[in-house]
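In: A structural model of the following input is requested.
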Amino acid sequence: MKSPNELRKRRKLRVRSALLKHSNGRPRLSVHRSGRHIYAQVIDDAKGVTVASASTVDKELRSSGKGGADSAAAAAVGKLVAKRATAAGVKQVVFDRGGFIFHGRIKALADAAREGGLDF
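Out: Next up, the predicted model:
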């Protein structure tokens, strides 16, 4: 039996390959979730550059009390990454859930990023 981490890595590769086929040159909003934090990056794969990023480790979110591993913190990260991406000139992205199931913190981040102005 494969470990849950190995299965997540296989899902991640499957999701990523499907996204890159259908992205049409749009940047990718990549999400990673750990037990204590959540991280989001807007990545331009054509140039190999990170356009914007946010996480619960950022000083902005830690000082406001939004750090941690809950849905409220994930929503704050989603709004922050959307604000930084729109400031960098990115409006449309493809959402890369990174092998994680689309519910809970991942869904909260995605919904907040949509509210913040990203289109996906």
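In: drop to CA atoms for contacts and neighbour counts, all remaining ones
Out: OK.
In: Please go through this protein and pick out the longest helix.
Out: Longest helix in the chain by number of residues, with DSSP state H as the criterion: helix 4-22.
In: Pull out the buried residues from the helix or strand hosting Leu61.
Out: In this structure, Leu61 is located in helix 59-63 according to DSSP states H and E. In terms of neighbour count (16 or more other C-alpha atoms under 10 Å), helix 59-63 has its buried residues at Leu61.
In: ranges for the helices of the chain?
Out: Listed in chain order, the helices found in the chain under DSSP H are 4-22, 59-63, 71-87, 105-115.
In: Relative to Arg14, how far out is the residue positioned nearest the centre of the chain?
Out: Against the mean C-alpha coordinate of the chain, by C-alpha atoms, centre = their mean, the closest residue is Val31 at 2.9 Å. Taken as C-alpha to C-alpha, to the nearest Å, the spacing of Val31 relative to Arg14 amounts to 15 Å.
In: next one: Lys91
Out: Shown here: Lys91 relative to Arg14, a distance of 25 Å by C-alpha to C-alpha.
In: With Gln92 instead?
Out: Between Gln92 and Arg14 the computed distance is 22 Å (C-alpha to C-alpha).
In: and for comparison, fold this next one:
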Amino acid sequence: MKRTRKESTRRRHNRIRRQVAGTSERPRLAVFRSNQHIYAQVIDDTCHHTLVAASSLESDLKSTLASGADREASAQVGKLIAQRLLEKGINQVVFDRGGNLYHGRVKALAEAAREGGLSF
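Out: Have a look, this model is predicted:
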């Protein structure tokens, strides 16, 4: 039986989530990639709280981007999430690629977050 791409992504995500969990000292940076936008949120899994979120849909980013679905948009979201986390005093996270391959837009977001001052 052949799996669809969405099923494969969901299976990979479940496999990753068995090992990756965010704490209050080191929260989880979760990435969701849609066809038109990219979203990132930092989650404390012990308290079930989202600490910080950013996406290519935000008005200040959306006006400067040509598209919300390219590596440039992902890099801007990565820089923004790093900036917001550093303002809260958090500089270490656990990266959750959301079942996506570490390539393209997901990789661009991660590298931009690292350049912004996060370590993972």
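In: TM-score, when you put one on top of the other?
Out: For these two chains in superposition, a TM-score of 0.92 is obtained (TM-score structural alignment, normalised by the length of the first structure); 118 aligned residues with a C-alpha RMSD of 1.4 Å.
In: List the buried residues for the longest helix of the first structure?
Out: Here helix 4-22 of the first structure shows Arg11, Lys12, Val15, Arg16, Leu19, Leu20 as buried, counting by 16+ other C-alpha under 10 Å.
In: and what of stretch 87-106 of the second structure?
Out: Using 16+ other C-alpha under 10 Å as the test for burial, stretch 87-106 of the second structure gives 90-100, 105-106.
In: I'd like to know which of those residues are part of strands.
Out: Secondary structure from DSSP state E places Val94, Phe95, Asp96 of those in strands.
In: From what I see, the first one and Ala21 are in contact.
Out: Yes - assessed by C-alpha atoms under 8 Å, Val94 of the second structure is found in contact with Ala21 at 7.5 Å.
In: Now for the two: what residues contact both?
Out: When contacts are counted by C-alpha atoms under 8 Å, 6 or more residues apart in numbering, the set common to Val94 of the second structure and Ala21 consists of Pro27, Arg28.
In: Correct me if wrong: Asp70 of the first structure contacts Lys107.
Out: No - between Asp70 of the first structure and Lys107 there is no contact, the gap being 11.5 Å when judged by C-alpha under 8 Å.
In: Distance from the chain centre to stretch 41-55 of the second structure, please.
Out: Between the mean C-alpha location of stretch 41-55 of the second structure and the chain-wide mean there is a distance of 11 Å, by C-alpha atoms, centre = their mean, to the nearest Å.
In: Start and end of that stretch, how far apart?
Out: 8 Å.
In: Could you do stretch 40-54 of the first structure as well?
Out: Length of stretch 40-54 of the first structure, first residue to last, C-alpha to C-alpha: 5 Å.
In: now stretch 62-75 of the first structure
Out: 14 Å.
In: Run the chain-centre distance for that stretch.
Out: From the chain centre to the centre of stretch 62-75 of the first structure is a distance of 15 Å (C-alpha atoms, centre = their mean).
In: What of stretch 46-65 of the first structure?
Out: Put simply, stretch 46-65 of the first structure sits 10 Å off its chain's centre (C-alpha atoms, centre = their mean).
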